[in-house]
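Enquirer: let me see the structure of the following:
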Amino acid sequence: MEAGVKEAGRLVDLWNKWGIQILVLISFTLQVFLLIFGGVRRRSSSNALKFFLWSAYLLADSTAIYTLGHLSVDDQSNEHELVAFWAPFLLMHLGGPDNITAYALEDNTLWLRHLQTLAVQVLGAAYVIYRYVAGTATLLLLASISMFVAGFLKYGERIWALKCGNIGSITVSKFKPDPCQLLSMGTSEEEILLGAHSQFDICKGAFADIIMLPNPSLLSRSKPRSVVSYMGEDLFKLVEMELSLMYDFLYTKKAVIHTWYGFCIHFISLLGTATTFLLFQIIIGSNRGDGYSRVDVVISYMLLVGALVLEIISVCRALLSTWTCSVLHRRGKAWEWPLHVITSFSRRVHPASRRLWSGSIGQYNLFHLCTRNRNEIGTRLAMKLGLQEWWNKKHFSGTFSRTSSLSIQDLKKLVLQALQDKDRALQDKDTDLDSRGSFILKSMEAYDDFARWSVNIHFDESILVWHTATELYLRKSKAKHANDLTEAAEVLSNYMMFLLVVKPDMLPGAARCNVHLASCEQIEGQCHMCFGDKENPVAASPVSWQPYCILKEFFHHDGPNPSRIPLREKLAEMVWSFSQFALGTVKAPQPHGESIRDNANMYAVLLADELLGIESRWHEQRDPLELILGVWVEMLLYAARHCSQESHARQLSNGGEFITIVSLLAHHFKYYSGASRGIGNLSKNNMMSENKPISENDENLV
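Expert: Model (predicted):
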């Protein structure tokens, strides 16, 4: 006991003597961590990475604020006189690195709170300098003032970036994007990235809910077919890069850096940091430097060198970025030589490839969930803590990137083809962009009773019914299906179910993430009625207490996988058999009428029976899976078009979502074809003229 008290006393003494030094080093370390890893989440949705970034983002501000406050109230001994010199560095730390200003979209709306914090912390730093540095050597005072100005500007730059990162602050240029620019560029990734910059206003208009329509002269020169035929699947790269630029706009300082005042801030900040470093060198080299603590001198050098290196990296990133290339490209031939220098360097580091989407989509299967082992430690613990729904979402969801017969590129082709088909039909005034499956059903002459209601009920219930029907059809069908067609239908079905359960805010309408629970409970109840405890596909297996199995369960996603397909087949057969007696008694529900989620399984069986009937009528002339796949693609397009823009924006900080890419691709088609009536950029609060060639934003660019 006494030994523990003595050890605690030593720790207290250590903290009292070196607490400020420790906090300052922690603050600097957090800045380095954010600089290195702050931009990784653009392409990654790792939960571990998000946790560490979130922790570092919050700790960076709180540590700097606490340390600055501690400096303003503590009396410093002559030995630790340099400690007060660190106050301006903490202001610079509060400014944060350029590649992360906001962790979440909501942080941008708190810019006024940060502005108030700026006022308080600037006054605190000024007080520390006045109280502890003003009466010392003149050179140290000059070095502190120089660093104070740099820190003040960096913190102010961050707050201005937060203000500009609001969706409500997004404005588009009066100089509308010209699709013909894409036709004049190459198809390398660097050239596509420049094209993404030239078409970026379409992306900004989509997120700001501004209707973007090209000038009549552009409509006469460019059609979607010409752009699509030239770029093909590269259109997805264009859209992915535009979303990456939007991430920069919302979550980093890019909206401020590439303006004339942003350039001035960087120049002054670098100059101030370099001046501080030179002045400190002179101070340490003089006799005056012998009176400082050696530890404090070392920490001061670490802060100075670190700040100088971070500023040099920031300036180089700003000057050599593709944002600068885009500005120089618009300036014309007079700026060709610096543009050539920057692009030559960029080709060596390949910045364009880092702006592409990671290429994986979420998966969630209702039948896979129903076959879970309820005796697993994680499941039992979640039930005890009341976190079963959260555990099911996190643990039983998976991802898909590719298999031997299907890849994300194949899914992109399906979406692109569906958009082209709809665009052609729209020109003939024969379709509705808001169809949720009726277009493909009508085109394949399958828009009869049950098929009609299944795409006109509540959207979340429509997803649930079609998901279950797809699973039942795949297990009951006797026809020979192509592997890629089977996998594509199943992957899109699981993806829409993933959005419904895990990310319901990405779907239109009310976010009813628990709409599937009634179906799951019905299936499990039917299993107990049919099988009892013997050969029950949803019966709990014996619990495993092996450490390896427990760790694997907690840290491994048990998403849809081939290992449980036999159980899913057995489950599908049971659901089918259990519902057969009701096929002739259940009537089709009224579109958008009463909820059917309590009887979703029954309606799914009816729909699956209808699909099997279509299979028998077509006699292998066509595959019903083409119909199912077409419905899923249409549902994806519908959800992409009607998802709120804030939901799309939030997902940009979590690695992005396929549905967001599809949404922006649809906006490009709409813009290129001039599908809506009227000419010009329209919004609820603003009617912009189309006569001015350059916007106010363009005039501020470097």
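Enquirer: rest of the way, CA atoms for contacts and neighbours
Expert: Will do.
Enquirer: now the strands: where do they sit in the stretch 101-250 of the chain?
Expert: Using DSSP state E, counting those that start in this stretch, no strands are assigned anywhere in the stretch 101-250 of the chain.
Enquirer: before we compare anything, build this one as well:
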Amino acid sequence: MACSNVGSPTYCKSSTVLSLSLSNLFSFQFEESPLTVIETSEEAFSLISVELNFIYEVLYTKVVVVHSRVGYVFRFLSFSAVLVALLLFNSFEKRIKLHHIDVGITYMLLLGAIGLDTIAFFKLIFSDWTVISLKEKKKKSWIYGIFERYLKLKRPSCFTSSPYCLDWARRIFFRRWSESVSSFNLIDYCLKERPKLNKVIDCGDTVWLKVIDTFGLRDFRDKMKYVSSKPLDKKLWEFIFEELKKKSKVANDPETAKRICSARGYWVLQDIPWNSDSTTLMPYVSDVDYDQSLLLWHIATEICYNNDNAKGRKDDNIKFSKTLSDYMLYLLVMQPTMMSSIAGIGQIRFRDTCAEAKRFFSRSELKQREEQSEACKRIHEVNTDVRPVAVKGDRSKSVLFDASILAKELDNKFKGKKWELMSAVWVELLSYAANHCRANTHAQLLSKGGELVTFVWLSMAHFGIGEQFQISKGHARAELIVGK
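Expert: Below you'll find the model as predicted:
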């Protein structure tokens, strides 16, 4: 397989796979969905990377002008003008008495301009647009071979096994998106934000937070302190891809496709492999709002993760669940604009849950060495025979101890199948978010390096299970409607 689908037969078979209608800002037309042809997750990932790169360049750069004849002419004139200015200055500066500092600064500016133009020229040549132009020619030239080798450098790092130093250089100069997954953990956040035992330190922290709030920097501070990121794992993407592919195979009619799009856990729970006990989990996905469900499953995942880690369990599904759990909470809390259409009162629920968790942790004596696992153990051990809502009433939107009940259900009734089920539920929660977030918010994230949720969104569109993509019977085409 070529390292990028830009020049691959599958991509070129659908050379109009992606067309952007700028009059509608963000309108896709898929003439022939290539993911119905592509079998491997790597090919799909490479293809979507290229498509998102095209979208980014059209929306955020001058690529439409640069790749036109007028653009070529103006770029040549611009470079020529700077080069002539450099030659003229070089010939006259010795005749005219100028201060050596002024001469140095002028040379620096002119050479810098030439350097920037040269870099822009090479980026223009070695671009996906150029590869497509070469591919459209009937005969392959030796130039195309050079481009194919260059495209290997743009291959996603999760599918490469190059030495660390080469991979590091490739990430800086050749990657198409951030290639990372952010994470934010509620338990970790609450443990570090809870009141300190030392009253002086606690008072100082309170004053500092009030100062930060005055300048509106609380979110920035939380992002810098509590959000981390790690490279996207190849196995995680393969798992997500296979889950979406499996759903696409049963979406044979619009009604089924619509049900898959609106599922946020119940499709997984009603699947054949699970026993009848899965119905006990339905209230945690279908009888609650999306933001409430996400918080419930996040805390339950963290409790189960720390309990099983203490027992030394190793399983890919554990890693998948943990990564997606922290990533989805990051989207809910740190990307509120993107999640605004589905988050509901997610921010209020998060704050109330954090407040209850901080109070609970402050009353508990936790071991410093294993604080997080100890905290999860304490939550898990809380007596929940009486439903939390009967104790606290409706005023608090906290889901802390409801999540404890969910964790106990998972531990007691699913055991060996627990992590397989949880990882599948998390993919469904991710798919729901990807499918119901507005198209323009996906576009905005491209300017910040891109997000995994956007890859999932475009994958669903290719598979024909995207709610925002309407299929016309007269043409094999799916069109994204911006307003939805």
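Enquirer: need the contact list for the equivalent of residue 265 of the second structure over in the first structure.
Expert: Superposed on the first structure with TM-score structural alignment, residue 265 of the second structure falls opposite residue 437. By C-alpha atoms under 8 Å, 6 or more residues apart in numbering, the residues touching residue 437 of the first structure are 455, 630-632, 634-635.
Enquirer: let's see that with 10 Å instead.
Expert: Neighbour list for residue 437 of the first structure: 447, 451-452, 454-456, 627-638 [criterion: C-alpha atoms under 10 Å, 6 or more residues apart in numbering].
Enquirer: and it, how far from residue 350 of the first structure?
Expert: According to C-alpha to C-alpha, to the nearest Å, residue 437 of the first structure and residue 350 of the first structure sit 40 Å apart.
Enquirer: check the fit of the strand or helix carrying residue 132 of the second structure onto the first structure and give the mean distance.
Expert: Residue 132 of the second structure is part of helix 128-135, with elements assigned from DSSP states H and E. Superposing on the first structure and averaging over aligned pairs (mean C-alpha distance after the TM-score superposition for the first structure), helix 128-135 of the second structure comes out at 2.2 Å.
Enquirer: in the first structure, what stretch matches that helix?
Expert: Using TM-score structural alignment, helix 128-135 of the second structure lines up with residues 322-329 of the first structure.
Enquirer: what does the matching stretch contact?
Expert: The contact list for stretch 322-329 of the first structure (C-alpha under 10 Å, 6+ apart) reads 190, 193-198, 245, 254-255, 257-259, 317-319, 331, 334-343, 346, 351-352, 698, 701-702.
Enquirer: drop anything exposed from those.
Expert: Buried subset of the contacts of stretch 322-329 of the first structure (neighbour count, 16 or more other C-alpha atoms under 10 Å): 190, 193-198, 245, 254-255, 257-259, 318-319, 339, 342-343, 346, 351-352, 698, 701-702.
Enquirer: now stretch 261-281 of the second structure: buried residues?
Expert: By neighbour count with 16+ other C-alpha under 10 Å, stretch 261-281 of the second structure contains the buried residues 261-269, 274, 278, 281.
Enquirer: typo on my end, it should be stretch 105-120 of the first structure
Expert: For stretch 105-120 of the first structure, burial by neighbour count (16+ other C-alpha under 10 Å) applies to 105, 107-109, 111, 114-115, 118.
Enquirer: which one of these sits closest to residue 664 of the first structure?
Expert: Nearest to residue 664 of the first structure among those, counting by C-alpha to C-alpha, is residue 105 at 18.7 Å.
Enquirer: tell me the buried residues in the match of helix 128-135 of the second structure?
Expert: Residues of stretch 322-329 of the first structure classed as buried by neighbour count (16+ other C-alpha under 10 Å): 322-329.
Enquirer: distance to residue 159 of the first structure for those residues - can I get that in TSV?
Expert: Converted to TSV, those look like this (distance: C-alpha to C-alpha, whole Å):
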residue	distance to residue 159 of the first structure
322	23
323	21
324	22
325	25
326	25
327	24
328	27
329	29
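Enquirer: you'd agree residue 28 of the second structure is up against residue 52?
Expert: No. In this structure, residue 28 of the second structure is not within contact of residue 52 by C-alpha atoms under 10 Å, at 11.4 Å.
Enquirer: anything in contact with each of these two?
Expert: By C-alpha under 10 Å, 6+ apart, the residues touching both residue 28 of the second structure and residue 52 are residue 18.
Enquirer: what about the helices in the stretch 201-350 of the second structure?
Expert: With DSSP state H, counting those that start in this stretch, the ranges of helices along the stretch 201-350 of the second structure come out as 218-226, 234-250, 254-262, 266-269, 290-310, 316-334, 336-343, 346-363.
Enquirer: out of those, which gets nearest to residue 472 of the second structure?
Expert: With C-alpha to C-alpha as the yardstick, what comes closest out of these is helix 254-262 (11.3 Å).
Enquirer: what span of the second structure is stretch 361-371 of the first structure aligned with?
Expert: Going by TM-score structural alignment: stretch 361-371 of the first structure matches residues 181-191.
Enquirer: now do the buried residues in that stretch.
Expert: 181-187, 189-191.
Enquirer: which residue is the nearest non-sequential neighbour of residue 572 of the first structure?
Expert: Setting aside the residues directly before and after it, residue 572 of the first structure is nearest to residue 472 in space (C-alpha to C-alpha, 6 or more residues apart in numbering), at 5.7 Å.
Enquirer: counterpart of the one you found over in the second structure?
Expert: Aligned by TM-score structural alignment, residue 472 of the first structure pairs with residue 303 of the second structure.
Enquirer: which residues touch its match?
Expert: 187, 297, 309, 372-380, 403-404, 406-408.
Enquirer: thinking again about what came up before, would you turn the helices of the stretch 201-350 of the second structure into CSV with distance to residue 460 of the second structure?
Expert: Formatted as CSV, these follow (distance: least, C-alpha to C-alpha, whole Å):
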stretch, distance to residue 460 of the second structure
helix 218-226, 29
helix 234-250, 7
helix 254-262, 9
helix 266-269, 16
helix 290-310, 19
helix 316-334, 17
helix 336-343, 18
helix 346-363, 25
